[in-house]
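> give me coordinates for this.
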Amino acid sequence: MVDALRSALPADRLLLDPDVVASYVHDEAEWAPHGEPAAVVRPRSAEEVRAVVLACVETGTPVVTRGAGTGLSGGANAVAGCVVVALDAMNSIVEIDTLERYAVVQPGVINDHLREACAEHGLWYPPDPASSPWSTIGGNVATNAGGLCCVKYGVTRDYVLELQVVTGSGELVRLGRRTAKGVAGYDFASLMVGSEGTLGIVTEVTVRLRPLQHPPRTVAGYFDSIVDAGRAVAAVAAAGLTPSALELVDRQCLVAVDAWKNMGLAVDANVVLLGRVDTPGVEGDAEATRMSACFDDAGATWSAVSTDQAESDALFAARRLAYPAMERLGPVLTEDVCVPKRHVPEMLARIEAIGRRHDTVIANIAHAGDGNLHPLLVAPRDDDAARDRARAAFDDIITAALELGGTVTGEHGVGLLKMDGLARELDPVVLAMHRAVKAALDPHGILNPGKIVAT
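Here you go, the predicted structure:
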């Protein structure tokens, strides 16, 4: 297999040094297993990706694709003897079409880099996962990433128009179309979004763009209780408000961020809700005032529409830094459940109870506006008993989300960590449909095997 890759690719594309290879074997999912790859390839073109897949088809070698490795489900983890295809070197913005409002990019383009390039043309790419300064568009497509703005503007799938993909048989195809409308045939482009490299390898992405977002107003609310903060989330929805962001972050996370980055976050609250409204003019002013009232009615100890943009930006920056800040304190097992907005208070209460029941520290961040909760389960290093308790708490959180009509993953993907949860969430007939699609599009079974749905 390695000889075949040497013959098919320029020499600098193939990485075999064990120390270098070791940096590509897993993503950021704590405790997700991984194997040792035979090689890592960093292709520069779709044709080179195709050459890798054809070589792996010939030898029956598994192929695991990765972007920046920021995933949190183990979806990019190597399996034993595989070839890891790292797409980070395919990082060109091919085109920004201002008339049709779309951008064509290679999969290794960093999310924030695309947003910055679009802004130069007065355009905006809304999906903004908390990892947007580091994660790639290809990885965002693989997991159907969401982010802070998705409560109003939707997730990655809502913006993907067209994909160039290498199939499990080594064919290079285009899926979808760049026209504003089109319903010819099955929607294979949408099928690829969220498939985590199990159905094909994305080598180019065309995404729709919007006009630049209006300057937002920030509404902050402080709460003694995480359940009260959850009630405020439900109250905002009941009031008919659609914020451009509504984020929850608890004191544990803010303290961890401040200790790491020394941002001077003087927050006297157990939980903070951060809302944003980007409706222009007096209507936006009125929406921000109504959101603040919703916070107060739900039990906020303090709320206000911010007049200090620097302070607002610092709080949202702290929200993005919460996960890596907590990770510095010890291994973090990250949840990603999503429940209906009306059940956010109940779900947060259950998470608190689960933490107490399993004697596990659980910090909380959330895309609260759309019910996507990210409890962070912290266990001390080298404490096997604490890890076992955290795993049990992880499973109980999944159970609670399903009982409340939710899903096991809102945006991080199934990968390895959520396979059991997915089997509980989906009907057996639907699981069989998944396996049938996988067999049809990956007939040799080489694309990211053992992920999402067990075969």
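> from here on, contacts and neighbour counts on C-alpha atoms
OK.
> next one: the closest residue to T167 other than its chain neighbours from L273, what distance?
Nearest non-adjacent residue to T167, counting by Cα to Cα, 6 or more residues apart in numbering: G200, 4.6 Å away. Spatial separation of G200 from L273 under the definition Cα to Cα, to the nearest Å is 39 Å.
> got the contact list for Y159?
Neighbouring residues of Y159 by Cα atoms under 8 Å, 6 or more residues apart in numbering: V207, R208, L209.
> helix or strand: which one has the first one?
In this structure, V207 is located in strand 201-208 according to DSSP states H and E.
> A379: which of the contacts of Y159 is nearest?
Distance from A379 was checked for each of these by Cα to Cα. The minimum falls on V207, at 39.2 Å.
> wait, that closest one touches A103, no?
Yes. Counting by Cα atoms under 8 Å, V207 touches A103, with 5.4 Å between them.
> my read is R387 is in a helix, agree?
Yes. The assignment for R387 (DSSP: H, G, I helix; E, B strand; the rest coil) places it in a helix.
> now it, nearest residue through space, not along the chain?
Leaving aside its chain neighbours, R387 sits nearest to A379 (5.8 Å; criterion: Cα to Cα, 6+ apart).
> and the one you found, how many neighbours does it have?
Residue neighbour count, defined by other Cα atoms under 10 Å, stands at 23 for A379.
> give the contact list for it.
Under the criterion of Cα under 8 Å, 6+ apart, the contact list for A379 reads G330, P331, V332, T360, V361, A386, R387, A390.
> tell me the buried residues in the one helix or strand the last one maps to?
This points to A390. According to DSSP H and E, A390 maps onto helix 384-403. Of the residues in helix 384-403, those buried by neighbour count under the rule 16 or more other Cα atoms under 10 Å are 386-387, 389-402.
> equivalent analysis for stretch 72-85, please.
L72, S73, G74, G75, A76, N77, A78, V79, C82, V83, V84, V85.
> residues contacting the second one?
S73 makes contact with D27, E28, A29, A32, H412, G413, V414, G415, L416, L417, K418 under the criterion Cα under 8 Å, 6+ apart.
> R342 - how many residues pack around it?
18.
> what of G122?
Other residues lying near G122 total 14 when counted by other Cα under 10 Å.
> wait, isn't it in contact with L209?
No. The pair G122 / L209 is not scored as a contact, 10.0 Å apart, by Cα under 8 Å.
> helices or strands next to the strand holding V207 in the packing?
When contacts are defined as 3 or more Cα pairs under 8 Å, 6 or more residues apart in numbering; DSSP states H and E, strand 201-208 packs onto helix 46-59, strand 102-105, helix 137-143, strand 160-166.
> please generate a structure for the following sequence too, so the two can be compared:
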Amino acid sequence: MDALAELVESLPAGVVVTDGDRIEKYRWDRSQDPHAGTPLAVVRAEDAGQVQTAVRWAARHDLPVVPRGAGTGLSGGASAVDGGLVLTLERMTAIEVDPVCQVAVVEPGALNKDVKAAAAKHGLWYPPDPSSYEICSIGGNVATNAGGLCCVKYGVTTDYVLGLDVVLADGTLVTLGGTRIKDVAGLSLLKLFVGSEGTLGVVTRAIMRLVPAQVVGATLVAALPTMTAAAEAVVAIRRSLRPSMLELMDQPSIRAVEAHRPMGLDTSAGALLVAQSDAPGSACTAEVEAMSAACRAAGAGEVFVTTDADEGELFVQARRMVIPAVEVLGELMLEDVGVPVPRLPELVDAVARIAERHDLLIPVVAHAGDGNTHPLIVVPRGDDAAKLRALAAFEEIMHAAIALDGTITGEHGVGRTKKSALPAQLGEDVMALTRRVKDALDPQGILNPGAVL
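Next comes the predicted model:
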């Protein structure tokens, strides 16, 4: 029996996909990495046991395994490898909420939105909310330590992971953490796997902390003359406040959204700041007044405040819509760089200079409250010269962030598209330590090879 036939025989009918046409859709994630390979097969695992079977088979035959969730990643972390195995967790979608412990026990293929919905039935909330929350999976969120619009106040995925079941590179299934809020027994191995992008193990179950349901008291929208002025308003706000949302859209982003789906946005504004407060009672009023004052001091021509939840959500949806709206303009190279909040004005200025130097359109949106920006490099379709300029701009933006004591990725992960700049951020000693951890847990180097390192 050849190796592939052995794999097919060891798993239930329909779990292993070998047909070329059906394999094709599993080659890329949303980053559309042009270097994605063609896998030997795709395993659509239905439970942890099948994940173990697939990983053990790959280890025996020394073949690479690329774990995959919903395929919404933006850094090439789920790009297939030639001759390897794509291990997709999309069929593992179970969700169980324990309202007493205030946790959700979730399989990795469950979508972020479905976890939120399940929690809401018990008056609870799962805060991490990437803009793609409707289509991204919890497994992918754990793999990249995803953040989102509410992370300025409520933190990112790692802040909500209480437990994980992980299949290691030799097929061993380990259980880390649990429903306990406090647990310091042994080394903190649990968090080692959060953000590891499938390079250390495959998550088959996650225990996620929930919190009482959020009640948004007010939404503020401010139109500012420039992105730099908006960034300065953010710095002023964050000196004394931690609102539940603090997002920025620059003028090209505003115009792209308005062209894609007219919403009455002010397309003459240099930037829009979208903020929310979920503070109770008079504290909400005080928070909104302070944010309004900061925006006006930065030159805001208009500051609009609403306590109508539906009206406020329209502005939040406009912010979430930016990437699909900008995609209409051309192919995208999506950045995810972050800096300490006080250096946010310097970063947006640096991106503007890079765009001008390379004659490129680079709209910028930001989870501004924590300094995380998403410059969206637009490449006109079919323009090879622009693609070369975009590649250069992509590298320059990462190094601009590093120079400002920042990071090449705040929430999308390193994947394959950003790993060239990782040593510049971490330094050789930390890179060497990272390789030692990888070698200890995956001595054959079969788990997501080519990603991160």
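> quick one: which of the buried residues of stretch 72-85 of the first structure is nearest to D268 of the first structure?
Closest approach between the buried residues of stretch 72-85 of the first structure and D268 of the first structure, by Cα to Cα: L72, at 30.2 Å.
> for D27 of the first structure, see how far away the closest one is.
Distance of L72 of the first structure to D27 of the first structure, given as Cα to Cα: 7 Å.
> now A46 of the first structure
Here the criterion is Cα to Cα. By it, A46 of the first structure lies 23 Å from D27 of the first structure.
> between those two, which one's more packed in?
Using other Cα under 10 Å, the more surrounded residue of A46 of the first structure and D27 is D27, with 22 against 19.
> map the more buried one onto the second structure.
Residue correspondence to the second structure (TM-score structural alignment): D27 of the first structure is matched to D29.
> quick one: contacts for the residue lying closest to its match once chain neighbours are set aside?
On the basis of Cα to Cα, 6+ apart, the spatially nearest residue to D29 of the second structure that is not a chain neighbour turns out to be G71, at 4.5 Å. If you count contacts by Cα under 8 Å, 6+ apart, G71 of the second structure has them with Y26, W28, D29, R30, A78, C136.
> corresponding residue for G71 of the second structure in the first structure?
Applying TM-score structural alignment, one finds that G71 of the second structure aligns to G69 in the first structure.
> can you give me the separation between its match and S131 of the first structure?
In this structure, G69 of the first structure and S131 of the first structure are separated by 11 Å, where distance is defined by Cα to Cα.
> check E283 of the first structure too.
Going from E283 of the first structure to S131 of the first structure by Cα to Cα gives 31 Å.
> of those two, which one has the most company?
Between E283 of the first structure and S131, counted using other Cα under 10 Å, the more crowded position is S131 (20 against 12).
> hmm, the more buried one is touching R320, no?
Yes. With contact defined as Cα under 8 Å, S131 of the first structure and R320 form a contacting pair (7.1 Å).
> of the helices and strands packed on strand 201-208 of the first structure, which stretch is the most buried?
For these, the stretch with the most neighbours on average is helix 137-143, a mean of 29; neighbours defined as mean count of other Cα atoms under 10 Å.
> which residues does it contact?
Under the contact criterion Cα under 8 Å, 6+ apart, helix 137-143 of the first structure has outside partners 66-68, 71, 106-111, 156-157, 192-197, 202-203, 205, 411-413.
> ok, how many other residues are close to R424 of the first structure?
The local packing of R424 of the first structure (other Cα under 10 Å) involves 15 other residues.
> spit out the contact partners of H434 of the first structure.
Taking Cα under 8 Å, 6+ apart as the definition of contact, the neighbours of H434 of the first structure are V453.
> point me to the helix or strand that includes A294 of the second structure.
Assigned by DSSP H and E, A294 of the second structure belongs to helix 281-297.
> find the nearest non-adjacent residue to W302 of the first structure, please.
Spatially, and ignoring its direct neighbours in sequence, W302 of the first structure is nearest to Y222 (5.2 Å; Cα to Cα, 6+ apart).
> and the one you found, how far is that from E411 of the first structure?
Y222 of the first structure sits 26 Å away from E411 of the first structure when distances are taken as Cα to Cα.
> and the helices in the stretch 351-455 of the first structure, which stretches?
Taking DSSP state H, counting those that start in this stretch, the helices of the stretch 351-455 of the first structure run over residues 384-403, 419-425, 428-441.
> list the helices and strands the longest one packs on?
Pointing back at helix 384-403 of the first structure there. helix 344-357, strand 372-378.
> whereabouts in the second structure does it align?
Applying TM-score structural alignment, one finds that helix 384-403 of the first structure aligns to the residue range 384-403 of the second structure.
> quick revisit: check which helices and strands the next helix or strand after the strand holding V207 of the first structure is in contact with.
In the C-terminal direction, the helix or strand that comes right after strand 201-208 of the first structure (DSSP H and E) is strand 210-211. Using 3+ Cα pairs under 8 Å, 6+ apart as the contact criterion, the secondary-structure elements in contact with strand 210-211 of the first structure are strand 123-124.
> which secondary structure elements does the strand it packs on contact?
Applying 3+ Cα pairs under 8 Å, 6+ apart, one finds that strand 123-124 of the first structure makes contact with strand 210-211.
> how far apart are the strand it packs on and its match in the second structure?
Comparing strand 210-211 of the first structure with its match in the second structure after superposition yields a mean distance of 0.4 Å (mean Cα distance after the TM-score superposition for the first structure).
> stretch 206-225 of the second structure: which residues count as buried?
For stretch 206-225 of the second structure, a neighbour-count test (16+ other Cα under 10 Å) marks 206-211, 213, 216-225 as buried.
> what about stretch 94-108 of the first structure, start to end distance?
End to end - Cα to Cα - stretch 94-108 of the first structure spans 12 Å.
> so how far is S45 of the first structure from the match of G71 of the second structure?
G69 of the first structure sits 20 Å away from S45 of the first structure when distances are taken as Cα to Cα.
> and R101 of the first structure, by the same measure?
In this structure, R101 of the first structure lies at 25 Å from S45 of the first structure, with Cα to Cα as the measure.
> go on, H113 of the first structure?
Remark: distance between H113 of the first structure and S45 of the first structure (Cα to Cα) = 20 Å.
> kindly report the same for A259 of the first structure.
Computed with Cα to Cα, the distance linking A259 of the first structure and S45 of the first structure is 42 Å.
> same thing with F316 of the first structure?
When Cα to Cα is applied, the distance between F316 of the first structure and S45 of the first structure equals 36 Å.
> between the two, who's got more neighbours?
Set side by side, F316 of the first structure and S45 give different neighbour counts by other Cα under 10 Å, the larger being at F316 (20 against 15).
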